[in-house]
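Undergrad: Structure for this input, please:
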Amino acid sequence: MSPSLGVQLYTVREEIAADRPGTFAALAGFGYRLVECYDVLTDPEALRADLDAAGLAAGSVHAHVLADPERAEAAFRGARTVGADTVFVPYQPPERFADADAVRAVAGELAEAAKRAAGHGLALGYHNHEFELAQHVGGVPALEVLADLLAGQDAPVQLEVDTYWAAVGGQDVPALLGRLGDRVTHLHIKDGPVTKDDPMTAVGTGRMPVEAVLAAGAGARRHIVELDRCATDMLTAVRDSLAWLEGKSR
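TA: Prediction:
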């Protein structure tokens, strides 16, 4: 299996709440070796110990690091503790992408946070939802405006494109990835009906053009399976997603 293929632990948050060591063991049993963490503030030392015990490595984490400097510093320390190299800001409200001034403010905050992250030996990035693609600034999707504003920063800001939410936002995802190019270092791979509120499905069983997305995003360092919610058993969907993706990589 490619070491660049992993799973966002938010996908199995309910299973983790019930039995974290058992869930990690199940992920490893399916063949996962890489994970993306969603909470490195609550006892990151214990999280690292459980990951190590299962043979899992944390490549990246999601953490809110823009509004609260103390929380940001704690998140950066937590990211280092679990062994990650990249921190992604997972969400900013839709109004922060409503016009050019708002997007410019987000870009400035990300650039400053990237400098602080670099001081911890970490890279920083941004993860999208649907509205950053559905909302346009000057006729251009707001995420692309953000990406252009971030170009040339002293501490580069990476993009983690959530391919499903980009599609829900009305984008031709392979074309979007082509426009964004090497600024995209991570992809969230998910599948389903490509609607905002309906449950998702195992990768390869929905309406997403996953093969075309993978081809367009081949330059990304990591492809991360994430299912926000699923109508079937989540662990089964996570297992089947990996099997499908591994089959396509052979």
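
Undergrad: make it CA atoms for all contacts and neighbour counts henceforth
TA: OK.

Undergrad: Okay, strands next: where are they in this protein?
TA: Using DSSP state E, the strands of the chain run over 5-8, 34-37, 57-62, 86-89, 123-127, 136-137, 140-141, 157-162, 184-189, 222-225.

Undergrad: what's in contact with the fourth one?
TA: Spelled out, that is strand 86-89. Contacts with strand 86-89, where a contact means Cα atoms under 8 Å, 6 or more residues apart in numbering, come from 59-66, 76, 79, 117, 122-127, 160.

Undergrad: Could you also give me the structure for this next sequence, so I can compare it with the first?
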Amino acid sequence: MTTPAISIQLWTVRDELTADLDGTLTQLSDIGFRNVEAFGFVSRADELAAAFARHGIASPTGHASLASGTENPFDASIAVPTPEEVFAAAQKLGMTTVFDPFVAPDRWESVEEITKTADALNAAAAIGAGYGISVGYHNHNQEFLTKIDGRFPLEIFAELLDPAVSLELDLYWAAAGGADVAALVERLGDRVTALHVKDGTLEPLPTLGAVPTDQVPAGQGVVALSAALDAAHSAQYAVVEFDAYPGDIWQGVRVGYEFLTARGLV
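TA: Next comes the predicted model:
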């Protein structure tokens, strides 16, 4: 069993990063974070690499579209970088794994569509291998909203992936989709190499396309974070994240970090 390293998805402090990159990294470092998970890094890899180096921070994982084709799933006006561009940028940042963070809901409704997504990610993984970088997938709740032959689409997807392709399980979104997250982690086994340690009351139940209003610091909601961490025998990273938080974001982040250090993670 591995002990996951603590990280934070920089989306959590996206506004702070835009306002003051160095100041934000200083605050993360002061809390204790030594790892971060970058997003939107392809167009600013050099800038981020230099900033991370100044603050003694590593970015072993990152998020970038790999299986979405040429259409940006978040903003159609923004071009999707090629896999080669993604991996070249990831290489500059010293990443070991790039997780695709989103594939549209309608692509999880049939085995045929799930297979297409798996094939696309497997193809990206073959390219990534040439850069020494592995590939994975990060869920939201669309991979759990329907069942196919009694199984969640994400589980079918996992079986169609090349053995080298991993999963980063977002525990909050999986719980929002109706999954027993600890049992799910057990079933997925060594596919799960990272966890998004994110909590909420799930009241109201979040939906894609709307900003969640229920998220709370890790350990203060109803998501079975501790049980899922106990079940994640192959997880290399435990990643703190908020999609949205109405309180003091730095207080929320610190509580998340302390939740993980109390479990013996560093």
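
Undergrad: rewinding a little: among the strands of the first structure, which comes closest to residue 169 of the first structure?
TA: Set against residue 169 of the first structure and scored by Cα to Cα, these come closest in strand 140-141, at 9.4 Å.

Undergrad: how about the closest one, aligned to which bit of the second structure?
TA: Under TM-score structural alignment, the match for strand 140-141 of the first structure in the second structure covers residues 151-152.

Undergrad: Look through the first structure and tell me its longest helix.
TA: In the first structure, taking DSSP state H as the definition, the longest helix is helix 100-118.

Undergrad: If you compare the directions of that helix and strand 157-162, what angle comes out?
TA: 110 degrees (axes from the mean of the first three to the mean of the last three Cα atoms, to 10 degrees).

Undergrad: Mean per-residue distance, helix 100-118 of the first structure versus the second structure.
TA: Helix 100-118 of the first structure differs from its equivalent in the second structure by a mean of 0.6 Å after superposition (mean Cα distance after the TM-score superposition for the first structure).

Undergrad: helices and strands around that helix, which ones?
TA: Where contact means 3 or more Cα pairs under 8 Å, 6 or more residues apart in numbering; DSSP states H and E, helix 100-118 of the first structure is packed against strand 123-127, helix 142-150, strand 157-162.

Undergrad: between that helix and strand 123-127, how big is the angle?
TA: Calculated by the same axes, to 10 degrees, helix 100-118 of the first structure forms an angle of 140 degrees with strand 123-127.

Undergrad: Go through helix 100-118 of the first structure and flag the buried ones.
TA: 103-104, 106-107, 110-118 (16 or more other Cα atoms under 10 Å).

Undergrad: again, but for stretch 85-101 of the second structure
TA: Across stretch 85-101 of the second structure, burial judged by 16+ other Cα under 10 Å covers 86-91, 93, 95-101.

Undergrad: again, but for stretch 155-168 of the second structure
TA: Residues of stretch 155-168 of the second structure classed as buried by neighbour count (16+ other Cα under 10 Å): 155-158, 160-162, 165-168.

Undergrad: start to end distance for it?
TA: Distance between the two ends of stretch 155-168 of the second structure: 13 Å, counting by Cα to Cα, to the nearest Å.

Undergrad: Give me the nearest residue to the counterpart of residue 169 of the second structure in the first structure, chain neighbours excluded.
TA: Using TM-score structural alignment, the equivalent of residue 169 of the second structure in the first structure is residue 161. Excluding its sequence neighbours, the residue lying closest to residue 161 of the first structure (Cα to Cα, 6 or more residues apart in numbering) is residue 187, at 5.0 Å.
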